[in-house]
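A.B. asks: Sequence unavailable; structure follows:
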């Protein structure tokens, strides 16, 4: 694929251009897309016309541009993320109806938490999560539980970086993070109070695939002071097991915690 004078490939430029749209909930002009994607206007217009020919972007009647339906179609076919979301929807709907809490389903992607579903019963809880949105793993209960039950390489990457402190309770020191991950590994749950939003607590449990690696995190978000863990955690675990069964994974004993007979990975 031909490179630009800066050495950037055509694919990289197209991905950067397409990545602009989810950040703005409206069609964008060519100049806006060029500015947000840091591309020349002429290059942006040429790429948009080529993408339009394949229905990957669509030009609206007012002249603005947005994602095309074929982009959604391609992304949805045989997608493990879509399969995970489909499996999670009924258990999550039941949980929201019963507990009246905000719920989210997330996966780990490049040391960030990528949210693939979000359910909100009301507007009383501060919740900045959006579907297809990302948040830093170290500042979210979902990111911490996914790292606790994730790959050693992912944990090493997390612990090797300088981490942003968003609030007074955001964990940024290596030893604090290690202690939190180890506790999560033993208890099978992470509660992060005010770590990214001062008013809210995230409570996350892992959704397991085969074995003891988490493929997703199921999270309840509640106002600080309303963290009824004795009620929330068993219900979250029950829903997580239901998601696992709906994905066709082999039933197992409750993997919401790691038994003492099962040794910890060497990096803990």
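C.D. replies: Structure's in. What do you need? Because the structure is a prediction, the values reported are computed rather than measured.
A.B. asks: Could you use CA atoms for every contact and neighbour count after this?
C.D. replies: OK.
A.B. asks: counting contacts, what elements does the helix or strand harbouring residue 204 pack onto?
C.D. replies: In the assignment (DSSP states H and E), residue 204 maps to strand 200-208. Judged by 3 or more Cα pairs under 8 Å, 6 or more residues apart in numbering; DSSP states H and E, the packing partners of strand 200-208 are helix 141-148, strand 190-193, strand 214-223, helix 229-246.
A.B. asks: Nearest to residue 120, out of these?
C.D. replies: Of all the helices and strands packed on strand 200-208, strand 214-223 sits nearest to residue 120, with 9.4 Å by Cα to Cα.
A.B. asks: Report all helices and strands that that closest one contacts.
C.D. replies: Short answer (3+ Cα pairs under 8 Å, 6+ apart): strand 214-223 packs on strand 102-109, helix 141-148, strand 200-208, helix 229-246.
A.B. asks: hang on, residue 69 packs against residue 56?
C.D. replies: Yes: in terms of Cα atoms under 8 Å, residue 69 counts as a neighbour of residue 56; the distance is 6.7 Å.
A.B. asks: Compare the two (neighbour count), which wins?
C.D. replies: residue 56 (20 against 12; other Cα atoms under 10 Å).
A.B. asks: Give me the nearest residue to that one, chain neighbours excluded.
C.D. replies: Nearest non-adjacent residue to residue 56, counting by Cα to Cα, 6 or more residues apart in numbering: residue 68, 4.5 Å away.
A.B. asks: Show the contacting residues for that neighbour.
C.D. replies: 52, 55, 56, 57, 58 (Cα atoms under 8 Å, 6 or more residues apart in numbering).
A.B. asks: Second structure for comparison follows:
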């Protein structure tokens, strides 16, 4: 694919344009996209028009563009993510029946938690997790579970890259991860929202490494937390067993 004078390829620019969208910026003008993606405006207009024609982006009545259904369809063809979500959904529904707030499924992507699925009830506690949203590893119970049950070099690398941010929330990060491994789950109060408690359990492979995490969010100091954690751990183990029985 042809490179620009700056050395980046068309694919590089396409990826940056798509990456410019976020939960806070779900629709943008082409000029704003060009700035956020660091792409020349003329090039951004040309690439956006091409992506709109293929359904990867859609144009709003006000002239802004947003992620299109075509891109959503492509993303949802991911076999591994679909297998995980399909298997996890009945277990998530059972947990959500117990919790009566919200339940989410996530994986580790780079240095963040990527939320794959979320179920919520009317009147649920405040929950910053949203489908396809990325969240900080060290500030979520899901992220801490994913780190605790990942290969040792994963957590060590994360600590080396983010030591300053980690210190704001954890006095002894390694001890926190050890505690999670011993207990088999993580729970933290008020890391994202002061009024809530998050808890998560790992979904493990045959080597006891985290494939994913299932989490819940309930009001802080909720008396249902022990029951919810028990249901969460049971569900996570059930998903782990089901995944281990899939054909290779």
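C.D. replies: Right, received. Where do you want to start? This structure is a prediction, so every number in the text was calculated from the model and none was measured.
A.B. asks: now what about the TM-score between them?
C.D. replies: Overlay of the two chains. TM-score (TM-score structural alignment, normalised by the length of structure 2): 0.88; 246 aligned residues with a Cα RMSD of 2.4 Å.
A.B. asks: Just the element for the spatially most central residue of structure 2, please.
C.D. replies: The residue lying closest to the centre of structure 2 (Cα atoms, centre = their mean) is residue 114, at 1.5 Å. Element membership of residue 114 of structure 2 [criterion: DSSP H and E] is strand 112-120.
A.B. asks: just checking, what packs against that strand?
C.D. replies: Secondary elements touching strand 112-120 of structure 2 (3+ Cα pairs under 8 Å, 6+ apart): helix 79-99, strand 102-109, strand 134-136, helix 141-148.
A.B. asks: Residue 217 of structure 2 - nearest residue in space that isn't next to it in sequence?
C.D. replies: residue 198 (4.5 Å).
A.B. asks: Please apply the same query to residue 93 of structure 1.
C.D. replies: Going by Cα to Cα, 6+ apart, residue 93 of structure 1 has residue 119 as its nearest residue, at 7.7 Å.
A.B. asks: Quick check: that neighbour touching residue 96?
C.D. replies: Yes: taking Cα under 8 Å as the definition, residue 119 of structure 1 is a contact partner of residue 96 at 7.3 Å.
A.B. asks: Which one's more surrounded, these two?
C.D. replies: residue 119 (20 against 16).
A.B. asks: Now do that one against residue 132 of structure 1, distance only.
C.D. replies: 13 Å (Cα to Cα, to the nearest Å).
A.B. asks: same thing with residue 138 of structure 1?
C.D. replies: Applying Cα to Cα to residue 138 of structure 1 and residue 132 of structure 1 gives a distance of 18 Å.
A.B. asks: Have a look at those two and say which one is more surrounded.
C.D. replies: Ranked by neighbour count (other Cα under 10 Å), residue 138 of structure 1 and residue 132 place residue 138 first, with 26 against 14.
A.B. asks: what residues are shared contacts of residue 119 and residue 96 of structure 1?
C.D. replies: Joint contacts of residue 119 of structure 1 and residue 96 (Cα under 8 Å, 6+ apart) are 102, 103.
A.B. asks: Let's verify the nearest residue to residue 26 of structure 2 once chain neighbours are set aside: helix, strand, or coil?
C.D. replies: Leaving aside its chain neighbours, residue 26 of structure 2 sits nearest to residue 66 (6.0 Å; criterion: Cα to Cα, 6+ apart). When classified by DSSP: H, G, I helix; E, B strand; the rest coil, residue 66 of structure 2 comes out as strand.
A.B. asks: tell me the contacts of residue 66 of structure 2?
C.D. replies: By Cα under 8 Å, 6+ apart, the neighbours of residue 66 of structure 2 are 21, 26, 27, 28, 57, 58, 59, 60.
A.B. asks: Give me the buried subset of the residues you listed.
C.D. replies: Those of those that meet the buried threshold are 21, 27, 28, 57, 58, 59, by 16 or more other Cα atoms under 10 Å.
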